[in-house]
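A.B. asks: Here is my input; please provide its structure:
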Amino acid sequence: MKKLLLMFLTFFKIGAFTFGGGYAMIPLIEEEIVKRRDWMSKEEFLDIVVISQSFPGALAINSSIFIGYKIGGLKGAILSLLGVVIPSFTIILLIASLFMQFRNNYYVDLVFKGIGAAVPVLVLTGVISLGKALNKNIVTVIIVIVSCILTLVFKVHPVIIILVSAIYGIIFLQKKVK
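C.D. replies: The predicted model follows:
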């Protein structure tokens, strides 16, 4: 029970102090779950992030559910979900109720500009961290380069790239089972 409470508080902290959505949360979740608490390996974490991206819904919510389930079963999934959602939900309710009063405030505008500038760095940190865990070989490098080109140059939707990559992995990257 103590571990479940600690997991709830960990996800609550992550949900309360992360701006920019799920991708900005990835480095913080990894730091807490993999490095600080040692609740799972980096490879397991990477697998969960990949699976979470494949499911509909927010990355942070999907990741918290999968991580919570791995650590504490159904109770863990529910508590980690509540932990990551309650802070955002509360903050959004508070902001929505006060926004009209402060929307043109100079300092509030500066705060959002500062937060907005930090979010891409948090996302980049997550990309670099996850990239370190990849099995680096020529096939992986080609998939990354082709995915970037398709997304940035040809504006192919990321879902299509994820599905094609998943199919490629199923067909060509199977481990031989004896």
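
A.B. asks: Could you use CA atoms for every contact and neighbour count after this?
C.D. replies: Will do.

A.B. asks: residue ranges of the strands in this protein, please?
C.D. replies: Counting by DSSP state E, the chain has no strands at all.

A.B. asks: To compare against the first, here's the next sequence to fold:
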Amino acid sequence: MTFLSLFITFFQIGLFGFGGGYGMLSLIQHEVVTNHHWMTAGEFTDIVAISQMTPGPVGINTATYAGYTALQNEGASSFLCFLGSCTATFALVLPTTILMLLISRYLMKYKDNASVRLVLDSLRPAVVGLLAAATLLLMTKENFGSPQENAPEFFLSVGLFLLTFIGAKFFKIGPIKMIVVCAGLGLLFMRN
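C.D. replies: Have a look, this model is predicted:
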């Protein structure tokens, strides 16, 4: 039954996940953590971190790891977990593939149509909103710690967040360099 739920859930996310992988993160988190309870918020955060570090689109990578983790948390075998990964990934990509095949044929023909322009222009703010929601949903105690429980870890996390934001926004430092620098600083300062 979990396979059917995985398929339906990730098919819907793929169908309504405008804005690419980062836009999908808030939808994925809501479904896998809040709605289906397939994993904890901490596990989801780890999945997003791994998805960003591995090659490929973050949304598809997240679906792959989420499908695996959902079945792993139910005690399934490695093979069934692998099938869970395949199910979630296929379901996420399927609606996009179908829509792109249908839309690509007509988009070039009607791209200058006023109604089509209006729809595309209206989707832009929605995409920005989904990206903002994904960012805010990841600003949790699991990611930043708590000043009451571990003040040095909390302030280091906030510092790394600000360093990454400033480096990417103002100095145009690439994400790979930022990940390496932050991982190094995390190793250096969070040693026990």
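
A.B. asks: Excluding covalently adjacent residues, which one is nearest to the counterpart of residue 93 of the second structure in the first structure?
C.D. replies: Aligned by TM-score structural alignment, residue 93 of the second structure pairs with residue 85 of the first structure. Of all residues not flanking residue 85 of the first structure in the chain, residue 15 sits nearest, at 6.5 Å (C-alpha to C-alpha, 6 or more residues apart in numbering).

A.B. asks: Next, the contact list for that neighbour, please.
C.D. replies: The neighbourhood of residue 15 of the first structure, defined by C-alpha atoms under 8 Å, 6 or more residues apart in numbering, consists of 25, 83-88.

A.B. asks: Just give me the match in the second structure for residue 131 of the first structure.
C.D. replies: Using TM-score structural alignment as the criterion, residue 131 of the first structure maps onto residue 139 of the second structure.

A.B. asks: Then residue 75 of the first structure?
C.D. replies: For residue 75 of the first structure, the aligned position in the second structure is residue 83, judged by TM-score structural alignment.

A.B. asks: Its match and residue 19 of the second structure: what is the separation?
C.D. replies: Look at residue 83 of the second structure and residue 19 of the second structure: by C-alpha to C-alpha, to the nearest Å, they are 27 Å apart.

A.B. asks: Measure how buried the match of residue 131 of the first structure is and give me the count.
C.D. replies: Using other C-alpha atoms under 10 Å, residue 139 of the second structure has 14 neighbouring residues.

A.B. asks: And for residue 49 of the first structure?
C.D. replies: Around residue 49 of the first structure there are 23 residues (other C-alpha under 10 Å).

A.B. asks: residue contacts, the nearest residue to it once chain neighbours are set aside?
C.D. replies: With sequence-adjacent residues excluded and distances taken as C-alpha to C-alpha, 6+ apart, residue 49 of the first structure is closest to residue 63, at 6.1 Å. Applying C-alpha under 8 Å, 6+ apart to residue 63 of the first structure gives the contacts 48-49, 52.

A.B. asks: run the last query once more with 10 Å
C.D. replies: Contact partners of residue 63 of the first structure, counting by C-alpha atoms under 10 Å, 6 or more residues apart in numbering, are 22, 25-26, 29, 45, 48-53, 55, 69, 77, 80-81, 84.

A.B. asks: Filter these down to the buried ones.
C.D. replies: Among the contacts of residue 63 of the first structure, those classed as buried by 16 or more other C-alpha atoms under 10 Å are 22, 25-26, 29, 45, 48-49, 52-53, 69, 77, 80-81, 84.

A.B. asks: Among these, which ones are in helices?
C.D. replies: Cross-referencing those against helices under DSSP state H gives 22, 25-26, 29, 45, 48-49, 52-53, 69, 77, 80-81, 84.

A.B. asks: quick check, nearest of those residues to residue 107 of the first structure?
C.D. replies: residue 25 (25.3 Å; C-alpha to C-alpha).

A.B. asks: With adjacent residues omitted, what lies nearest to the aligned residue in the first structure for residue 167 of the second structure?
C.D. replies: Alignment note: residue 167 of the second structure maps to residue 150 in the first structure; criterion TM-score structural alignment. Among residues not flanking residue 150 of the first structure along the chain, residue 156 sits closest, at 5.5 Å (C-alpha to C-alpha, 6+ apart).

A.B. asks: Which residues are in contact with that neighbour?
C.D. replies: Here residue 156 of the first structure is in contact with 147-150 (C-alpha under 10 Å, 6+ apart).

A.B. asks: Selection in ChimeraX covering whichever of those residues are buried, please.
C.D. replies: Selecting only the buried entries of those in ChimeraX, with 16+ other C-alpha under 10 Å as the criterion:
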select :147,148,150
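
A.B. asks: And residue 108 of the second structure, how close does it get to residue 53 of the second structure?
C.D. replies: Using C-alpha to C-alpha, residue 108 of the second structure is found at 35 Å from residue 53 of the second structure.

A.B. asks: neighbour-wise, which of these two wins?
C.D. replies: Ranked by neighbour count (other C-alpha under 10 Å), residue 108 of the second structure and residue 53 place residue 53 first, with 14 against 9.
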